[in-house]
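Enquirer: coords please:
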Amino acid sequence: MVPPGDNMERDVCAACGFVDYKNPKIVVGSVVAWEGKILLCKRAIEPRKGYWTLPAGYLELHETAEDGAAREAREEACADIEIERLLAVYSIPRISQVQLMFRAKLVRPDIAPGPESEAVALYDWEEIPWPDLAFPSVGWGLRHYRETKDRSDFPPFSNPADGL
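Expert: Here you go, the predicted structure:
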């Protein structure tokens, strides 16, 4: 039913009137650099197990986006990172996600696979396994990072118009 004052169909409890709002998930992650190389994690879980991704995952309750991105880097790559700035905000309506991607740097090059990663590696740009990236937004983040790596001031990116 459409609750009073709303304009969308919602699940509403017939007994008490509680409206069950279903909202998108927020994903936080980072393009992490160390001496010109980019940190990538090979996924040990579905979806896209065995494919490479940026350290990223769901934002937790009571957590800032920056803290969540740093936590994801620790969980997936045992990496201690320093967030530099927001790189992009990607909207993925097909899976009801909003992704906040940051530009970050490793504090030190000590990395190791966490429980959600089969492997982690630092890649030179020319070595990035482009055909084996897990999600389109990983490629977007990498390209947007490359566009801004020598800049300190830029507006955050959004989904590329061409989807590539």
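Enquirer: For the rest of this, base every contact and every neighbour count on C-alpha atoms.
Expert: OK.
Enquirer: What ranges does this protein have for its strands?
Expert: 11-12, 19-20, 25-34, 37-43, 52-53, 56-58, 81-92, 97-106, 117-123 (DSSP state E).
Enquirer: Can you tell me which of these is most buried?
Expert: Among those, strand 52-53 has the highest mean neighbour count (mean count of other C-alpha atoms under 10 Å), at a mean of 26.
Enquirer: Show me what it packs onto, helices and strands only.
Expert: For strand 52-53, the packing partners by 3 or more C-alpha pairs under 8 Å, 6 or more residues apart in numbering; DSSP states H and E come out as strand 37-43.
Enquirer: and this one, so I can compare the two:
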Amino acid sequence: MSTPKTFDRLVPEGDTHERDVCRTCGFVNYQNPRIVVGSVVRHQGKVLMCRRAIEPRRGFWTVPAGYLELGETPEDGARREAREEALAHLKLGELLAIYSVTHLSQVQLIWRAELIDPGAGAEFFGVGEESLEVKLFDWDDLPMDEIAFPTVHWMLGHEREVMAKGYRGPFGNEG
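Expert: Model prediction:
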């Protein structure tokens, strides 16, 4: 039978930040930012959006995105999220943006992407398990008052800027 861990909040030797450290064995329980991966997906001049079926912000619109899994590349994670949420297969383009959302301990990596034909007569997209609805919107018809998160507004704005002025490296935010 193992001894339960009891943690104290202190700065471990050789570190600069307070951490949870086990009194018994010295184990340091590091808490690090979560990586979110996703994409702004275009198809025939429109943008793919998903109405969320899960909290937070159930019923609001977003782009296909979610947490990176262990052992997964960021690019593979962005493609997986599009399949899970929108049954979509993507051709990833440039990295559109890297956003730091410090109050949520998130780093978001967002790509520009295009839908690709999945073949075998399959539809280009559909409703995945985490979505209530999936739709291609004309840029001028995006449901801007029903967008789930501030970063989605940023992504859409940055993609429109790239479309108007060309790609000049990934965008970011003030943090």
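Enquirer: one step back: can you add distance to Asp153 of the first structure and give the strands of the first structure back as JSON lines?
Expert: Shown next, in JSON lines, are those (distance: least, C-alpha to C-alpha, whole Å):
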{"stretch": "strand 11-12", "distance to Asp153 of the first structure": "44"}
{"stretch": "strand 19-20", "distance to Asp153 of the first structure": "40"}
{"stretch": "strand 25-34", "distance to Asp153 of the first structure": "16"}
{"stretch": "strand 37-43", "distance to Asp153 of the first structure": "20"}
{"stretch": "strand 52-53", "distance to Asp153 of the first structure": "25"}
{"stretch": "strand 56-58", "distance to Asp153 of the first structure": "23"}
{"stretch": "strand 81-92", "distance to Asp153 of the first structure": "9"}
{"stretch": "strand 97-106", "distance to Asp153 of the first structure": "12"}
{"stretch": "strand 117-123", "distance to Asp153 of the first structure": "25"}
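Enquirer: So which of these is nearest Glu72 of the first structure?
Expert: Closest approach to Glu72 of the first structure among the strands of the first structure (C-alpha to C-alpha): strand 56-58, 5.4 Å.
Enquirer: Residues contacting the closest one, please?
Expert: Here strand 56-58 of the first structure makes contact (C-alpha atoms under 8 Å, 6 or more residues apart in numbering) with Lys25, Ile26, Val27, Val28, Gly29, Ser30, Gly68, Ala69, Glu72, Ala73, Glu76.
Enquirer: any idea which of these is the one closest to Val107 of the first structure?
Expert: The closest of these, once distances to Val107 of the first structure are taken by C-alpha to C-alpha, is Ala73, at 11.5 Å.
Enquirer: Counterpart of that closest one over in the second structure?
Expert: In the second structure, the residue matched to Ala73 of the first structure (TM-score structural alignment) is Ala82.
Enquirer: which residues touch its match?
Expert: Gly38, Ser39, Pro64, Ala65, Ala88, His89, Leu90.
Enquirer: Can you tell me the closest non-neighbouring residue to the equivalent of the third one over in the first structure?
Expert: In other words, Pro64 of the second structure. When the first structure is aligned by TM-score structural alignment, Pro64 of the second structure is paired with Pro55. Spatial nearest neighbour of Pro55 of the first structure, chain neighbours left out: Ala73 (5.1 Å); criterion: C-alpha to C-alpha, 6 or more residues apart in numbering.
Enquirer: Can you tell me the centre-most residue of the first structure?
Expert: The residue lying closest to the centre of the first structure (C-alpha atoms, centre = their mean) is Gly29, at 3.5 Å.
Enquirer: Give me the range in the second structure that stretch 118-132 of the first structure lines up against.
Expert: The aligned range for stretch 118-132 of the first structure is 132-146, by TM-score structural alignment.
Enquirer: Just the endpoints, please. Distance across the matching stretch?
Expert: Stretch 132-146 of the second structure has its terminal residues 14 Å apart, counting by C-alpha to C-alpha, to the nearest Å.
Enquirer: now swap in stretch 55-72 of the first structure and tell me
Expert: Using C-alpha to C-alpha, first and last residues of stretch 55-72 of the first structure are 6 Å apart.
Enquirer: By neighbour count, which bits of it are buried? Give me those.
Expert: For stretch 55-72 of the first structure, the neighbour count (16 or more other C-alpha atoms under 10 Å) marks 55-59, 65-72 as buried.
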